Each structure stands twice: as C-alpha cells, then as structure tokens.
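Chemist: Got a predicted structure here, sequence first:
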Amino acid sequence: MDWLQVVVLSIVQGLTEFLPISSSAHLILVPVLTPWDDQGLAFDVALHIGSLSAVVLYFRQELARMAVSWAGSLRGGGMDDDARLAWGVLLATLPVCVFGLAFRDAIEVGMRSPLIIAAGLIGFGLVLGYADWRHRGGRSEYQLRLRDVVLIGLAQALALIPGTSRSGITITAALLLGMSREGAARFSFLLSIPVIVLAGGLEVTGLIQEAATVDWPAVVVGTLLSGISAYLCIHYFLVVIKRVGMQPFVVYRLLLGAWLLWLFW
C-alpha cells in the first residue's frame, strides 16, 4: 500500500463509520473508483480497531457506569438507567448477529455492486430525511422501552445491505420511535461498539487463516488516523445535528447515489 492510500482509507473509515452515510459503501467504492489494490484484511482490522478505540474513549464515562450497573444487575442488584441501557445495547445487537452470520456469504458475494449501493444510499437516505423532518420526540437513550430496543435492533440488521448505513438506519428508527436527535445518535454510537467488536473478530479469524504478510507501518498509521478522525467525527456530529439535523447528510446521500447511478447504470 502507498501512503496516500493509507491516509485516504483511514480517514474515510474514521469519518463514515459514525456518519449516516454508509462506511461500507465508501470502503467498497474507493477501490472501485481508484487504481488501488485491495488493502487486505490486516488493514481492515486496523481501521476497525481505530474506530472502536475512538467510540470507547469518547463514551468512557458512560461505558464505565453501564458496566458497573450491568454487572450489579447480574448479581441481583436491581436495574437502574445505566443497567437498562447496557441490556438495551446487548439486546439490540442480537438481530445483526443472527442475520449477519446467516447471510454473510450472500451479502459479500452478491450485494457489493455500485448499483445496490446507490439504491441503498438513496432509498434509506429518503427515509432518514423523512424521519428527521417529522421527528416529534425528545427522549434520550436512557428512556428507551423494550419495544424501541427490539425495533432499532431489527433496523440495524438492514445495515448488512451496503449503502444502508448502520448509524443511518438506527438513527432513522430511533427518530421514528420518538427519540431526540442527540439521543438517537448516542444510542447508535453505543450500538456500534459490539458490532465493531464482532466484525473485527470475524476479520481477525480470516486474517489468522490467511497467514498473510502484515505491513506494520501502514497498520499502525491506519489505526491512529482512523481513531483520530472517528473521535472528531463523533464530537462534531453531535454538535451539528443539534443545530441543523440530518438533512445535510440526506442531501449528500442523494447526490452520491445519483452520481453512482450515472456512472454505473
């Protein structure tokens, strides 16, 4: 890998992992639209480690409280807001685990075309735009009901389709269920933690089986750049949506989807 490829892929991963514009779509499109070879599993793992480190660092205080309360609930200590949120994150992760394992091969082989990505960007972008336009609620991530958690978890499974966006579809579902923009985004970011861990675990398994040579300088730089860009993305995204909502990201999705249709139709 050359250093321009390392920098571009790292920043693309860090930014798009948490923005509602589909990280998988962008990482699929970069090699399609450039002469670069596939970056390899080791670098993919590095990018996920960077993104995971960023979200864990950003929410470190909330995660610490959630871990303590969750452990206490296992010992019969009752359920407070942090314990309920922790259980909600775990429960909402189950659907994507089940569907991801069941349809992983079919998705990786048959659903990575630019046209499918374009359809996902446009279709789910319009739904996000509608959800943001009509949102009526103000509930935070600590006020989720069991029904909300189940529905957001089922929505998250749709993110297996390239172009959907994991953060985009979970924020969309949360807004439609009456959550505030910030609450929807924060719950989406917390949901990313087990998903990234699971995806990274599958990639590590593949990496061990592949036994390929690792470009360690690229891996280290990629991890750092992905982590820094992801941390900044989380911080400024939460600031931006308070002021202007999701519409700028909807417009971006529609323009990118239209451009892909024009290129590949």
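Modeler: Looks like it arrived, so ask away.
Chemist: okay, CA-based contacts and neighbour counts for the rest of this
Modeler: OK.
Chemist: how far is stretch 153-161 from where the chain is centred?
Modeler: In terms of C-alpha atoms, centre = their mean, to the nearest Å, the centre of stretch 153-161 is found 10 Å from the chain centre.
Chemist: Can you measure across it, start residue to end residue?
Modeler: By C-alpha to C-alpha, to the nearest Å, the extent of stretch 153-161 from end to end equals 15 Å.
Chemist: who touches Gly138 in this structure?
Modeler: By C-alpha atoms under 8 Å, 6 or more residues apart in numbering, Gly138 lies in contact with Gly178, Met179, Ser180, Arg181, Gly183.
Chemist: what ranges do the helices span in this protein?
Modeler: 3-16, 23-33, 41-58, 60-74, 81-110, 114-134, 146-157, 166-176, 181-210, 216-244, 247-264 (DSSP state H).
Chemist: Any chance of TSV for those, columns mean neighbour count and distance to Ser140?
Modeler: Listed next are those as TSV, based on neighbours: other C-alpha atoms under 10 Å; distance: least, C-alpha to C-alpha, whole Å:
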stretch	mean neighbour count	distance to Ser140
helix 3-16	21	23
helix 23-33	17	25
helix 41-58	22	17
helix 60-74	15	13
helix 81-110	17	11
helix 114-134	21	15
helix 146-157	20	12
helix 166-176	28	10
helix 181-210	18	4
helix 216-244	18	13
helix 247-264	17	20
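Chemist: here's the one I want to compare it with:
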Amino acid sequence: METFQIVILALIQGLTEFLPISSSAHLILPAEVFGWQDQGLAFDVAVHFGSLLAVVFYFRRDIGVLIRDGLGGFTEDRFTDDGRLAWLIVLATIPVGLVGLIFKDFIETHLRSAAVIAATTIGFGILLWWADVRGRRVETLSQLNWKKALLIGLSQVLALVPGTSRSGITMTAGLMLGMKREAAARFSFLLSIPVIALSAILLTVELLALDSVPWNDLLLGTLLSCISAYLCIHFFLQFISRIGMAPFAIYRLILGAVLIWMIWG
C-alpha cells in the first residue's frame, strides 16, 4: 500500500476500535472515496495488534491486579472485587468466542455488505442514544454481577455483524443494565483485550499461509494504530461522563446516511 493509505487506515482503525462508532463503517469510506483496494489480511493483523498493545499498556496496572486477584482467589478462598471482575471478563468473553468460531465464514460471506453496515450503524446508534437517556447510570464495576456480565457478553456477539461496533454494543448493554457511563466504558475496554487477542491470533494463523509479508508497512500500521488507540481510550474515559453518548449516536446517524447515499445515491 501507499504510505498515505497506511497512515489513514491505521489511524482510523486505532480510533474507531474503542469509540462506539464502528470501525468497519469507517474503513468503507476511504476505499470508496479514493478507490483503494482491500488492505489485506496482513494489515488487519498489524492494526489489531496495535490496538491490543494500546489497551494493554493503558490498563497495565489494572490487568496486573486482575490477574493477581483472579488467580489468588483460588488459594485464599476469597475473591476481591478485582478478582471477581477478572472472572466476569472471562465469562463475558465466552459467547463471542464460540459464536465467532462457528459463524466466522458465514459472517464474512454474507454480512459484510455496505447495506448491512449502513443499517447497523444507524440502528445501533439509535439504541446507544436510547440506552444513555433511559439508563439509570448508578452502578459501578464493583456492583457488576455474573448475570449482567453474561448479558453484556451476549450483546458482544452482535458486534460480529459489521457496523455494530464492539465497544458501542457493550457500552449500550452496560448502560441499559444501569451502569455508569465510565464504568460501562471501562468494562467494555477491558473486555476488548481477550476479544482482540483472540482475533489477532486467528488472523495470524491465516497470515502464516501467505508467501510474503511487507514488514515495514505492518510496523508502521501497528505503531500508528497503537498511538491513536491509546489516545482515544485516554480522552474517552476523561470526557464520557460529561458529554454522554449523544454525540456518538448523532455521528452514527450521519455516517449511516452518508453510507446510504454512497450506495444508492
């Protein structure tokens, strides 16, 4: 790919991976506007890995405590709030892992159309706004129980449909279940770690079958995706309690309308 294409796509992937606005919807736009070819499997691996590095580095202290307390609960016969949260993340990851493995080929074959992405961008944008307005927004992460974590995990299955937004649907579910905005966002970001890691592993397995790999391009894509994703997480968590989800819902409606115009205009 051209350097300009690498920069644009890596920045888009890094920013939209964690904002509730759908990365797949955004990756359609530059391809349509500039007439670019599909970026390919190797680049997908690189930018996913960059996003993974960003979220792991940002939550590095939290992850250390989650692992320590999650495993320590078995030896001490008592789970702390962080230890319990660690296993809730594991529980919430199981549905999307199972469904993704079973229906991966079907989704890639039948659900990656621009029409599907436009519809899900708009539909789940409206649902995000509704959940933000109607949700009680009172519960913290320490109040999250296994039933609610599992429901959020089940909602994450919908993110396998392009245009839904993994972060968007999990935050929507969290808000509908009464979580505070920052708590819903934080759980969504922590929940992304095993999901992105599993996705990167599966893509890497497919990547090993390729004859040649453009390592310089991939390194640039990884770096840019990591930087943009890290900044996105940092500023989103700082401002989400004040600005709410309405700006993202409105943005999704506009983006969906643009996609519809591009398809049928």
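Modeler: Everything's here; your move. Not measured: the values here are computed from a predicted model.
Chemist: TM between them?
Modeler: The TM-score (TM-score structural alignment, normalised by the length of structure 1) is 0.96; 264 aligned residues with a C-alpha RMSD of 1.2 Å.
Chemist: If you map the contacts of Gly138 of structure 1 onto structure 2, which are still there?
Modeler: Retained in structure 2: Gly178, Met179, Ser180, out of the contacts of Gly138 of structure 1 (criterion both residues aligned by TM-score structural alignment, their matches' C-alpha atoms under 8 Å).
Chemist: who wins for most neighbours among these?
Modeler: Within the kept ones among the contacts of Gly138 of structure 1, most neighbours by other C-alpha atoms under 10 Å means Met179, with 25 neighbours.
Chemist: surely that one meets Gly137?
Modeler: Yes - the criterion here is C-alpha atoms under 8 Å, and Met179 of structure 1 meets it with Gly137 at 5.0 Å.
Chemist: residues contacting the residue mapped onto Thr213 of structure 1 from structure 2?
Modeler: Alignment note: Thr213 of structure 1 maps to Ser212 in structure 2; criterion TM-score structural alignment. By C-alpha under 8 Å, 6+ apart, no residues touch Ser212 of structure 2.
Chemist: quick one: Ser212 of structure 2 from Gln37 of structure 2, how far?
Modeler: For Ser212 of structure 2 relative to Gln37 of structure 2 (C-alpha to C-alpha), the value is 18 Å.
Chemist: can you check Met245 of structure 2 too?
Modeler: Noted for Met245 of structure 2: a distance of 33 Å to Gln37 of structure 2, by C-alpha to C-alpha.
Chemist: likewise Trp264 of structure 2?
Modeler: Per C-alpha to C-alpha, Trp264 of structure 2 is found 21 Å from Gln37 of structure 2.
Chemist: okay, those two: which has more neighbours?
Modeler: Gln37 (10 against 7).
Chemist: Leaving out sequence neighbours, find the closest residue to Gly72 of structure 1.
Modeler: Once flanking residues are discounted, Gly72 of structure 1 sits nearest to Gly78: 7.1 Å by C-alpha to C-alpha, 6 or more residues apart in numbering.
Chemist: Counterpart of that neighbour over in structure 2?
Modeler: Using TM-score structural alignment, the equivalent of Gly78 of structure 1 in structure 2 is Arg78.
Chemist: Relative to Pro30 of structure 2, how far out is that match?
Modeler: 51 Å.
Chemist: ditto for Trp146 of structure 2
Modeler: Trp146 of structure 2 sits 40 Å away from Pro30 of structure 2, taking C-alpha to C-alpha as the criterion.
Chemist: again with Leu175 of structure 2
Modeler: For Leu175 of structure 2, the distance to Pro30 of structure 2 equals 32 Å [C-alpha to C-alpha].
Chemist: can you check Leu255 of structure 2 too?
Modeler: Remark: distance between Leu255 of structure 2 and Pro30 of structure 2 (C-alpha to C-alpha) = 13 Å.
Chemist: Check Ser225 of structure 2 too.
Modeler: Distance of Ser225 of structure 2 to Pro30 of structure 2, computed by C-alpha to C-alpha: 16 Å.
Chemist: One more: Gly14 of structure 2?
Modeler: In terms of C-alpha to C-alpha, Gly14 of structure 2 sits 15 Å off from Pro30 of structure 2.
Chemist: what residues are up against Phe189 of structure 2?
Modeler: Phe18, Val55, Ser167.
Chemist: my guess is Gly257 of structure 1 contacts Ala119, does it?
Modeler: Yes - Gly257 of structure 1 lies in contact with Ala119 (C-alpha under 8 Å); the separation is 6.8 Å.
Chemist: isn't Ile250 of structure 2 right up against Gly125?
Modeler: Yes - contact status for Ile250 of structure 2 versus Gly125: in contact at 7.4 Å, counting by C-alpha under 8 Å.
Chemist: Now do the end-to-end distance for stretch 74-88 of structure 1.
Modeler: When the termini of stretch 74-88 of structure 1 are compared using C-alpha to C-alpha, they are 14 Å apart.
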